[in-house]
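Q: okay, predicted coordinates and the sequence, questions at the end:
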Amino acid sequence: MSAPAGNMSAVHRDRLPRKMIRADVAGAVRDELVRDPAAIPDLPRVAAALFLSVRTLSRRLNAEGTSFRALVDDVRRSRSEHLLGRTRMTTEQIAARLGYAESASFIRAFRRWNGCPPQEFRSRGGQLPGRASALARAVRPR
C-alpha cells in the first residue's frame, strides 16, 4: 500500500538535504575548513562535524575526485595569500596560523603553490610572478 501524497513529499523533503550533502561533500569540507579563521581542523574533526566516519569522508571525497589533503592545501594557499597581502603578520605567524610546525615547511608549500616565496609575493603587493594586476591590464594601452 502506498503512502498518501502529502507524506511522500515530506519523506522526500527529509531525504533531500542528505542527498545534497552527499553530492557535494568537498564543499561541505571546505566550509568546515574555513569556519574558524584562526585554525584549520584535522580530518577526524571535520568528519565528526559532518557526522561521517573518517573512512566514509575519505571515500566520498575520492568519489568526487579530490582528497582532504588537497582541500586543506587549497584553503591554506588561499588563506596564506590573503594574510600575506592584507596583514603585517610574519611568515612564522602565518605558518603557525595555517598549522605548519615550521615556517620552512610553509615557505616550501607556498613556493610550490605560487612559484615564489612568501616574501617575494608580499613585496610584489600580493601579485604572483608573471601576472600583472587587473588594474595594470585595464590601463595598459593596446
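A: Received it, and whenever you're ready, just let me know what you need. Numbers count the residues shown, from 1 in each chain.

Q: only C-alpha atoms from now on, for both contacts and neighbour counts.
A: OK.

Q: which residues of the protein fall in helices?
A: Counting by DSSP state H, residue ranges of the helices within the chain are 5-23, 25-34, 43-49, 54-63, 68-86, 91-97, 103-114, 118-123, 134-139.

Q: below is structure B, check it against A:
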Amino acid sequence: MLWKHNNRANLAVQSILQILEHEGLNPAVCLKNTGIQVHEIMAPDTEISDYLEIKILEQALAALPGKAGYGIESGETLHVNNCGVWGLAILTSPNVRSAFETASRFSEMSIMLSKITLTETQDQVIFSLDLAHLPPSIHSFIFERYYGTTLNFFREMIPEYDFSHAELVVPAHHSEYTQQLAAITNHRVSCSTSGYAIKASKTLLDYPFPKADSVIHAHFIRECEQVLRSHKQLPDNAQKIRNYILNKKVFTPRLPDVASSLYMSERTLKRRLQEEGHTFSEIVLDTKMTLAKELLLTAALPVKVVAVRLDYSEPASFIRAFGKWWGVSPTEIKATDIPVKFLQPAS
C-alpha cells in the first residue's frame, strides 16, 4: 500500500495504519465506527478531528500486541517540515528555546494532542506532557510519538548535538515496559508520579540553528497568527461541540455523548461553556441555523429537505426556529441580507 503525505492529522493516522499493516493486521480495524474508510485517509480533503484521532488510536492499540515502541515508530515518520506554516515557523527559529516557544504558542496547528510545558532547573531542561485530558490507554503512545518526532527534529536541525544523555520519565509502569523503552531508545528511563517528560541538559535551549533566518521566521509567525485568527470563530469548547455536530452529522446531540467524546464529565463541560459565556443548547442551535442558511443559499435545497436534514420533526418547527434566529423566513433569506452569526467569547 502506498502511503502519501498530506494534512498533518492525516499523516499521524496514516502512520498508525502503517503500523497495523506491518503487524499483519487489517488497517481498517482502527477505523471501526468512525465513518471513515481506509482510502479516505489518503485524500487531502479528509479532515480528522482530535476526537476521531483519539478513537482511532484507542482502537489500534487495542488490536496491537502490548509492547513499547509503536509511538516511536509513528513519531519517526512525522517531520516538522510536513506541518505547514507551523513547521516552517519552528524550522526558521534562531535556537531550541525559540522553537519550543513557537511550537507551544501555536500548538493548535500541530499534530500534538497534548500541551508541552518547559521547566528549567539549574542544569536541566524538562519537557513535560499534559495528558490528563486523554484516555490513559493512549498515554504511552502519545509520549513515545512526541519523543520520536522530537528526535527527528534534532537530528535534522542540529545533527552534531549529543542527545544520548537525555532521560525519559514515565509514570510507575510495569518494569517490563520501562525495560523495553530503555532498550529501544538507549536512554535512561526513570519512573515518577508526575507523569511523562523528557529531561536534557539546559545547554540544549540556547543551542543555535545554523540555518536560522530572523526575517523569514517573523514572516511565518505572522502567518501562524493569521491562521489562528481565521479559525477561531468560536471559543475553544464551543468550537469542539460544533466540530462534533458537523463531523458526526448529529444535529440533535446529547450532552452526555458530546462530553464523553471530549473526555470530560457533563459537569465539567457545562462549567467550561459557562466560563465561555454560552450554553450547550445555544451552540447546537447556532450550528444548525448557520448550516441551514448555507444549505438554503449555497446548496439551494428546499425548506422541507433542510428541515429533515437538520432533524426537525416537521417543517413548521424548522421555519419557526429559523425565523426567530435570522429574523426572516427560510424562503425570504438572501445572501446579502444577513451576516453570518458567530458566537463570541464572554467579555
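A: Arrived safely, thanks for sending. Predicted model only: the values in this text are computed from it and were never measured.

Q: okay if I get the helices of structure 1 as a markdown table plus mean neighbour count?
A: Converted to a markdown table, the helices of structure 1 look like this (neighbours: other Cα atoms under 10 Å):
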| stretch | mean neighbour count |
| --- | --- |
| helix 5-23 | 11 |
| helix 25-34 | 18 |
| helix 43-49 | 16 |
| helix 54-63 | 16 |
| helix 68-86 | 17 |
| helix 91-97 | 18 |
| helix 103-114 | 16 |
| helix 118-123 | 17 |
| helix 134-139 | 9 |
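
Q: which strands and helices sit next to the one helix or strand residue 85 of structure 2 maps to?
A: Counting by DSSP states H and E, the secondary-structure element that holds residue 85 of structure 2 is helix 84-91. Packing contacts for helix 84-91 of structure 2, counted by 3 or more Cα pairs under 8 Å, 6 or more residues apart in numbering; DSSP states H and E, involve helix 96-105, helix 214-231.

Q: any idea what residue 293 of structure 2 aligns with in structure 1?
A: In structure 1, residue 293 of structure 2 lines up with residue 81, judged by TM-score structural alignment.

Q: gap between that match and residue 30 of structure 1?
A: Relative to residue 30 of structure 1, residue 81 of structure 1 is positioned 17 Å away (criterion: Cα to Cα, to the nearest Å).

Q: okay, and residue 152 of structure 2 sits in which element?
A: Using DSSP H and E, residue 152 of structure 2 maps to helix 139-157.

Q: what span of structure 1 lines up against that helix?
A: So in structure 1, there is no equivalent range for helix 139-157 of structure 2, judged by TM-score structural alignment.

Q: what residues in structure 1 pair up with whichever helix or strand comes after that helix?
A: Sequence-wise, the next helix or strand beyond helix 139-157 of structure 2 is strand 167-170, with elements assigned using DSSP H and E. Mapped onto structure 1 with TM-score structural alignment as the criterion, strand 167-170 of structure 2 occupies no residues.

Q: and stretch 52-62 of structure 1, how far out from the chain middle?
A: Taking Cα atoms, centre = their mean, to the nearest Å, one finds stretch 52-62 of structure 1 lying 17 Å from the centre of the chain it belongs to.

Q: please apply the same query to stretch 115-130 of structure 1.
A: For stretch 115-130 of structure 1, the distance between its averaged C-alpha position and the chain's averaged C-alpha position is 20 Å (Cα atoms, centre = their mean).

Q: cool, stretch 21-36 of structure 1 as well?
A: Its chain's average C-alpha position is 8 Å from that of stretch 21-36 of structure 1, according to Cα atoms, centre = their mean.

Q: give me the contacts around stretch 74-90 of structure 1.
A: The set of residues external to stretch 74-90 of structure 1 that reach it, using Cα atoms under 8 Å, 6 or more residues apart in numbering, is 30, 33, 34, 94, 98, 110, 113, 118, 121, 122, 125, 126.

Q: try it again with 6 Å
A: By Cα atoms under 6 Å, 6 or more residues apart in numbering, the residues outside stretch 74-90 of structure 1 that reach it are 122, 126.

Q: which residue in structure 2 aligns with residue 99 of structure 1?
A: Under the alignment (TM-score structural alignment), residue 99 of structure 1 maps onto residue 311 of structure 2.

Q: report how many residues lie close to the closest residue to its match other than its chain neighbours.
A: Excluding its sequence neighbours, the residue lying closest to residue 311 of structure 2 (Cα to Cα, 6 or more residues apart in numbering) is residue 251, at 6.1 Å. Number of residues near residue 251 of structure 2 (other Cα atoms under 10 Å) recorded here: 18.

Q: against residue 239 of structure 2, how distant is residue 251 of structure 2?
A: Distance from residue 251 of structure 2 to residue 239 of structure 2, counting by Cα to Cα: 15 Å.

Q: and for residue 219 of structure 2?
A: The gap separating residue 219 of structure 2 from residue 239 of structure 2 is 27 Å, by Cα to Cα.

Q: rewinding a little: for the helices and strands packed on helix 84-91 of structure 2, which one sits closest to residue 62 of structure 2?
A: Residue 62 of structure 2 lies closest, by Cα to Cα, to one member of those: helix 96-105, at 30.0 Å.
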